[in-house]
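Colleague: here is a sequence with its predicted model. Questions after.
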Amino acid sequence: MNQNWHGILIRHMVLLLGTCLLLGLFTGHYGLCLAIGLALYLAYTLKQLLRLHLWLRDQKPDQAPPEGVGLWGDVFDSIYTLQRRDQRVRARLQAVIDRIQESTAALRDAVVMLDSDGNLEWWNPAAQLLLGLKTPQDSGQPVTNLVRHPRFKEYFAHGNYADPLEIPSPVNDKVRLQLLITRYGNNEHLLLVRDMTRLHQLEQMRKDFIANVSHELRTPLTVITGYLETLLDNGDDLPTRWQRPLQQMQTQGERMQTLLNDLLLLAKLEATDYPSESHPVAIDHLLRTIKGDARALSGTRNQTITLEADPTLHLKGSEPELRSAFSNLVFNAVKYTPDGGQIHVRWWHDAQGAHLSVQDSGIGIEAKHIPRLTERFYRVDSSRSSNTGGTGLGLAIVKHVLLRHRGRLEISSVPNRGSTFTCHFPQQQIATQLEAYSPEEG
């Protein structure tokens, strides 16, 4: 109908002007007749506008439009048609919203919608049980005011939501939650929360079992290796055929002790989220010590080991833990780099934080193995551990040490061309000059 309005308006104006001119011809007052005609048409138009206003203001559901003729009849019918169409669309959208709300209400996982600033907009009933959110008083509150765990505040502020976060529930410390944030729309956030208590308990049982078994095995293993050392110290009194078996037994015993030590260290690292001690650590001095140990490990293999470290850059944390992590990376590079290869260790900082990289020209790793390298006992090649004497726990220890120091591990590698292991630490983990100062240095 809209496409005919232009023609209708032209016909109305022609009819009005023609009538006014005809009356002017009979009366001789053209101007007066034209003014009267326009005034009457204006009054009619205002009356129809008033009818439209009253109908739109006082309209009830499914109320028919006012009766109208001509152009105004088309206007009333067109508006009514648009209203009915809009009502149908809104009804469909409301039905979809109702279905979504019903489905999310049935979820056992919490779903929380946050705006771009992290303020609460909407949540399902499970969020009230898992996070303790209350309706409606918590609406519009920052989520970090209600979920106050320090790790969650760091997780939300950092903005890197690639990995989920596990924390205790703010309602019940015995309940373990897994949180995952996804961005959508105009930088809004969707927070998904899952109850991981059962899996956490099973994982804790596994950790406790490994820690207890490792601790219990240390004593008998120490006794066995002690007697083996005594027998080998008196090897001249033993038959020749016993010397080689005893040496192999001693080697495997030492390997088992190394494995138990790594398991106990890993259990200790997993027991808490942060180091028990946190002091400024002179990383350049630590790396020089590790470099010397790496040269001793390399021996006569003619490997080139270089170090580039910023002497003014200190890191807040536990020196024994950092030593364990960094030495694992450097010693792995020595073990998996062929004779005559090159190993470069670098310690530096930029706008993103502090970084340690260990680059080698070794055998490299295929891309499919990289995501699983930090798993316990994961092997790229089962023959590697027997050749290098590794326990399969080194990178798992590195991962947990970095997590405890708010860091992360990045691995890049090309088969037969070498690998680069990079540790990234945020700015907040860097010690200031005042913190790094010690009276001995002054």
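Modeller: Yep, that arrived.
Colleague: hey, let's count contacts and neighbours off CA atoms from now on
Modeller: Noted.
Colleague: how about residues contacting stretch 57-67?
Modeller: Taking contacts as C-alpha atoms under 8 Å, 6 or more residues apart in numbering, the residues outside stretch 57-67 that touch it are Arg51, Leu52, Trp55, Gly73, Phe76, Asp77, Tyr80.
Colleague: quick check: end-to-end length of it?
Modeller: With C-alpha to C-alpha, to the nearest Å applied, stretch 57-67 spans 16 Å between its terminal residues.
Colleague: alright, now check it against this:
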Amino acid sequence: MQRLWKRELWRLAGLTAIGALIGWPFSAIGAGIAVALALQLAYQLHQLRALHEWLAQHPHDEPPSASGLWGELFDRLYRYQKGQRITQRRLRDTLSRIQESSEAMRDSVVMLDRHGDMEWWNSAAERMLGLKPALDRGQHITNLLRDPRFVDYFQARDYREPLTLSSPIDEQMILQFQITLYGDDERLVMARDITRLHRLEQMRRDFVANVSHELRTPLTVLSGYLETYGDMADQLPGRLGRGFEQMRSQTTRMQNLVNDLLLLSRLEIDQGGQDDTPIELTSLLDNIRRDAEALSNGHHRIDVEIDEPRRLVGSEKEIHSALSNLAFNAVRYAGDQSHIVLRWTHHTDGACLEVEDDGEGIDPHHIPRLTERFYRVDKGRSTATGGTGLGLAIVKHVLLRHDARLEISSHPGEGTVFRCVFPDTRLTDAEHDSCHQRQA
């Protein structure tokens, strides 16, 4: 390319010199140079016009014939256009394959632009969500999916967990929505039909609830008779008396298990939100501390710390159940002479109810599974302490019903912190509560 530029400059210089020589005999050197430059300009304009006509009218044809710098420019533009056409063809083929594969999916797929307007969707989305290409293209997604839970999920921009809702066109169809951010703040909405799994889960919940309910009556009868016979223990042989004591202990454990199963079933089935009231956490934590001290029987030091003046809005009965499970677990598993703290405080990401101990701690690889039902870090020790294996599962569901989350941090020998983090929307000032009560 550098050589072509030099050649053009030499051509221009030669043409100027020829013009000067032609004009010299007539004492018109300037006119001769001007004519030479005019011819050069006319040539450049002619090539520029040829370039414009080629790009505007026949861009896919061969370029105009030219030599020198213009010929090189035409060839480069032609090669660039050819490469662009190949790239565009490949992109179209790739996009076509992506759309074909999306069409073959059973899950619905909806592509949104950066404003949340729907650009494209597959046929599964038409069946599950009722989208119509002629009417809905370009509409905002919340104009079609108007459920407040989906609107909040969409606007929160926290898509780590999926959202389960009924289909907008069929309440019997249960869909699981998952949103993914990509590109220039664009979003991909996927919905999966989980109706069958939902029904199976509902059957499991109903089965557990029904069986647990049916077990209460025989256990109550059995417990009553064992208590009666226990009052006559001095009249029974020693070996038989020890057997009655074990039966009473195991019956009590079974009753606790049935009660926890019933509570967990109710938490899963009931949507909650009917008994949200401001909770006086000072008295609540004091009550839990006294219950934990009774369970500890002097083997632990248990304190309460209040750093957050605002109240928590929620179900006092459920919050009491969740914190009691955390406090009793600390008493059972932290080890003798441990220091346990029940704390109501505030962190950067929300208000926290914490149960902290300086006991034996938990190996971090157990932490992700602690909220599973009947999961035990040490099965032998957990059975001996009388736990049901459902405490942390109950805590998890109580927190979900209160828009909160459970954080666990622990290492062997360094103690454990169970932190229940609530959003600020779940807090209220005590002055506001008293003012509201006076107005009522």
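Modeller: Arrived safely. Nothing here was measured: the structure is a model prediction, and the numbers come from that model.
Colleague: export the contacts of stretch 57-67 of the first structure to JSON lines and tack on secondary structure?
Modeller: Shown next, in JSON lines, are the contacts of stretch 57-67 of the first structure (DSSP: H, G, I helix; E, B strand; the rest coil):
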{"residue": "Arg51", "secondary structure": "helix"}
{"residue": "Leu52", "secondary structure": "helix"}
{"residue": "Trp55", "secondary structure": "helix"}
{"residue": "Gly73", "secondary structure": "helix"}
{"residue": "Phe76", "secondary structure": "helix"}
{"residue": "Asp77", "secondary structure": "helix"}
{"residue": "Tyr80", "secondary structure": "helix"}
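Colleague: okay if I get the residues you listed as TSV plus distance to Leu129 of the first structure?
Modeller: Output for these, formatted as TSV (distance: C-alpha to C-alpha, whole Å):
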residue	distance to Leu129 of the first structure
Arg51	53
Leu52	51
Trp55	48
Gly73	57
Phe76	52
Asp77	51
Tyr80	46
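Colleague: list buried residues within these.
Modeller: Neighbour counting with 16 or more other C-alpha atoms under 10 Å marks Arg51, Leu52, Trp55, Phe76, Asp77, Tyr80 as buried within the contacts of stretch 57-67 of the first structure.
Colleague: name all residues that make contact with the corresponding residue of the first structure for Thr425 of the second structure.
Modeller: Per TM-score structural alignment, the equivalent position to Thr425 of the second structure in the first structure is Gln428. By C-alpha under 8 Å, 6+ apart, Gln428 of the first structure lies in contact with Gly353.
Colleague: so how far is His158 of the first structure from Gln428 of the first structure?
Modeller: On the measure of C-alpha to C-alpha, Gln428 of the first structure and His158 of the first structure end up 11 Å apart.
Colleague: so how far is Asp424 of the second structure from the residue nearest the centre of the second structure?
Modeller: Centroid check for the second structure by C-alpha atoms, centre = their mean gives Arg160 as the closest residue, at 1.5 Å. Per C-alpha to C-alpha, Arg160 of the second structure is found 20 Å from Asp424 of the second structure.
Colleague: number of nearby residues for whatever residue of the second structure lines up with Trp72 of the first structure?
Modeller: Aligned counterpart of Trp72 of the first structure in the second structure: Trp70 (TM-score structural alignment). By other C-alpha atoms under 10 Å, 18 other residues sit near Trp70 of the second structure.
Colleague: Trp70 of the second structure is in contact with Gln47, isn't it?
Modeller: Yes: applying C-alpha atoms under 8 Å as the test, Trp70 of the second structure and Gln47 come out as touching, 7.2 Å apart.
Colleague: so how much does the helix or strand encompassing Tyr227 of the first structure differ from the second structure once superposed?
Modeller: Take DSSP states H and E as the rule and Tyr227 of the first structure turns out to sit in helix 197-233. By mean C-alpha distance after the TM-score superposition for the first structure, the fitted helix 197-233 of the first structure averages 0.9 Å away from its aligned residues in the second structure.
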